[in-house]
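**Student:** need a 3D model of the sequence below.
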Amino acid sequence: MNNKRKLAVALGAVVAPVLAISLPASSASAHGYISSPPSRQAQCAAGTVGCGDITYEPQSVEGPKGLTSCSGGNSRFSELDDDSKGWTVTPVNSTTTFQWQLTARHSTSTWEYYAGGQKIAEFDDNGAQPGATVSHDVNFGGLTGQQKVLAFWNIADTSNAFYACIDVNVGG
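**Tutor:** The predicted structure follows:
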């Protein structure tokens, strides 16, 4: 190996780690939301309801675990918390399949579903990494009529969850 080539290799070995550390880390561009029945953020993305930033980022409703808001506590997406916004209510059966569309597949602890102020379903993934879509068959028990379902995807290796609200009419 000639001296110029040795020098180039040595410089590359020194400069590459410095560049890797000094460049900004790219943020994950996406995560997940419920696409069927259409969640509030899916309705925003489809233009069914006029919304702000969530229109372009339906997968980004992330916040600390344990919240009870459709926006996941994120003020950028506060319109998701507005029950009077004209959300389309989807007729569903007493057992309904909810489908998540995932654009970043995080290790998962649990998926939880709430309606009528109570937990109606929980699915434990024990830290598994899901595929691009995840479906859950959720039984509403004795709940009927119009319900707002709050669903969240609890990430296994962070303190955050992804949130979605779905407006349904059970048995309607």
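
**Student:** drop to CA atoms for contacts and neighbour counts, all remaining ones
**Tutor:** Will do.

**Student:** for the chain, just list every one of the strands.
**Tutor:** Ranges of strands within the chain are 32-36, 62-64, 90-92, 95-102, 108-115, 118-124, 133-139, 145-155, 160-170, based on DSSP state E.

**Student:** and of these, who's closest to Ile21?
**Tutor:** Comparison of these against Ile21 by Cα to Cα identifies strand 160-170 as nearest, at 25.5 Å.

**Student:** on that earlier part again, got CSV for the strands of the chain, with mean neighbour count and distance to Cys51 too?
**Tutor:** Formatted as CSV, the entries for those read as follows, by neighbours: other Cα atoms under 10 Å; distance: least, Cα to Cα, whole Å:
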stretch, mean neighbour count, distance to Cys51
strand 32-36, 24, 16
strand 62-64, 19, 17
strand 90-92, 17, 19
strand 95-102, 18, 20
strand 108-115, 20, 24
strand 118-124, 14, 28
strand 133-139, 15, 24
strand 145-155, 22, 18
strand 160-170, 24, 15
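
**Student:** got TSV for those strands, with distance to Gly73 too?
**Tutor:** TSV is the format used below for those (distance: least, Cα to Cα, whole Å):
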stretch	distance to Gly73
strand 32-36	15
strand 62-64	6
strand 90-92	25
strand 95-102	20
strand 108-115	17
strand 118-124	19
strand 133-139	24
strand 145-155	13
strand 160-170	9
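
**Student:** for the comparison step, fold the sequence that follows:
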Amino acid sequence: MRKKISAAVIGLGAACVSVLSTVPASSHGSPDSPTSRQVYCANGTVSDCGEIQWEPQSVEGSKGFPSRGPADGTICSGGNSRFAELDDPRAGGWPATAVTAGQNYSFRWKLTARHATTDFRYYLTNSHYDPTRPLTRADLDPQPFLTVPYGGRIPDATVTHQGRIPSGRSGKQLVLAVWTIADTGNAFYACSDVVL
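**Tutor:** You can find the predicted model right below:
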């Protein structure tokens, strides 16, 4: 009888480990307006995305951008090699959200785990940006076009920020969104391809 109970307990434990190992980590957040690369991977619009398709909310890297943070060429993945597919420009083939230069836009994040927040910052690529090459700091305006300070508060599960898309751009560009966490050394990064 003891052998049967022991075998049942071991079997149940193995089943629990198997089930738990297939559940994605409950992580953090990603923007869905404009749609980010990680969301396109998670919803199946873009294929061959690797692990990011199961963890679109997990693009976490060092904070302090642009003076610190992910290296050039790894910005869209937050410097996280597990999500390197986000840095691949796919010859400029990422789907893009249509936005209008000089107009207001609602930038929205869905957060799966909420954290004490320093701020959300939004950067736009400049006239030198080439969508067929990995993103570098030289491709971005040095200052964010929108900064939303939080002063350590915890945001809601869905956050929307109103901001004006900068003028003087046209064609395919990229919005880099950075959510800086107040009580850790990290931030969350997301690249959203746009057409102006």
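
**Student:** can you pull the TM-score for these?
**Tutor:** Laid over one another, the chains give 0.79 as their TM-score (TM-score structural alignment, normalised by the length of the first structure), with 144 aligned residues with a Cα RMSD of 1.6 Å.

**Student:** could you point out which of the strands of the first structure sits nearest Gly50 of the first structure?
**Tutor:** strand 160-170 (16.0 Å).

**Student:** pull the distance from that closest one to the chain's centre.
**Tutor:** Shown here is strand 160-170 of the first structure, whose average C-alpha point lies 10 Å from the average C-alpha point of the whole chain (Cα atoms, centre = their mean, to the nearest Å).

**Student:** identify the residue nearest the geometric centre of the first structure.
**Tutor:** Using Cα atoms, centre = their mean, the residue of the first structure that lies closest to the mean C-alpha position is Gly32, 3.2 Å off.

**Student:** counterpart of it in the second structure?
**Tutor:** The pairwise alignment with the second structure assigns Gly32 of the first structure to Gly29, based on TM-score structural alignment.

**Student:** Trp153 of the first structure now?
**Tutor:** In the second structure, the residue paired with Trp153 of the first structure according to TM-score structural alignment is Trp179.

**Student:** now do the contacts for that match.
**Tutor:** Applying Cα atoms under 8 Å, 6 or more residues apart in numbering, one finds that Trp179 of the second structure lies in contact with 117-121, 187-189.

**Student:** let's have these in CSV, adding distance to Ser167 of the second structure.
**Tutor:** Rendered in CSV, the data for those read as follows (distance: Cα to Cα, whole Å):
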residue, distance to Ser167 of the second structure
Thr117, 29
Thr118, 27
Asp119, 23
Phe120, 21
Arg121, 18
Ala187, 27
Phe188, 26
Tyr189, 23
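
**Student:** hang on, Thr103 of the first structure packs against Ala30?
**Tutor:** Yes: between Thr103 of the first structure and Ala30 there is a contact at 5.3 Å, judged by Cα atoms under 8 Å.

**Student:** picking up where we left off before, tell me which of the contacts of Trp179 of the second structure is nearest to Arg37 of the second structure?
**Tutor:** Distances from the contacts of Trp179 of the second structure to Arg37 of the second structure were compared by Cα to Cα; the smallest belongs to Tyr189, at 10.6 Å.

**Student:** residues near the nearest residue to Ala25 of the second structure once chain neighbours are set aside, how many?
**Tutor:** The shortest distance from Ala25 of the second structure to any non-neighbouring residue, by Cα to Cα, 6 or more residues apart in numbering, is to Glu55 (7.2 Å). For Glu55 of the second structure, the tally of surrounding residues (other Cα atoms under 10 Å) stands at 21.
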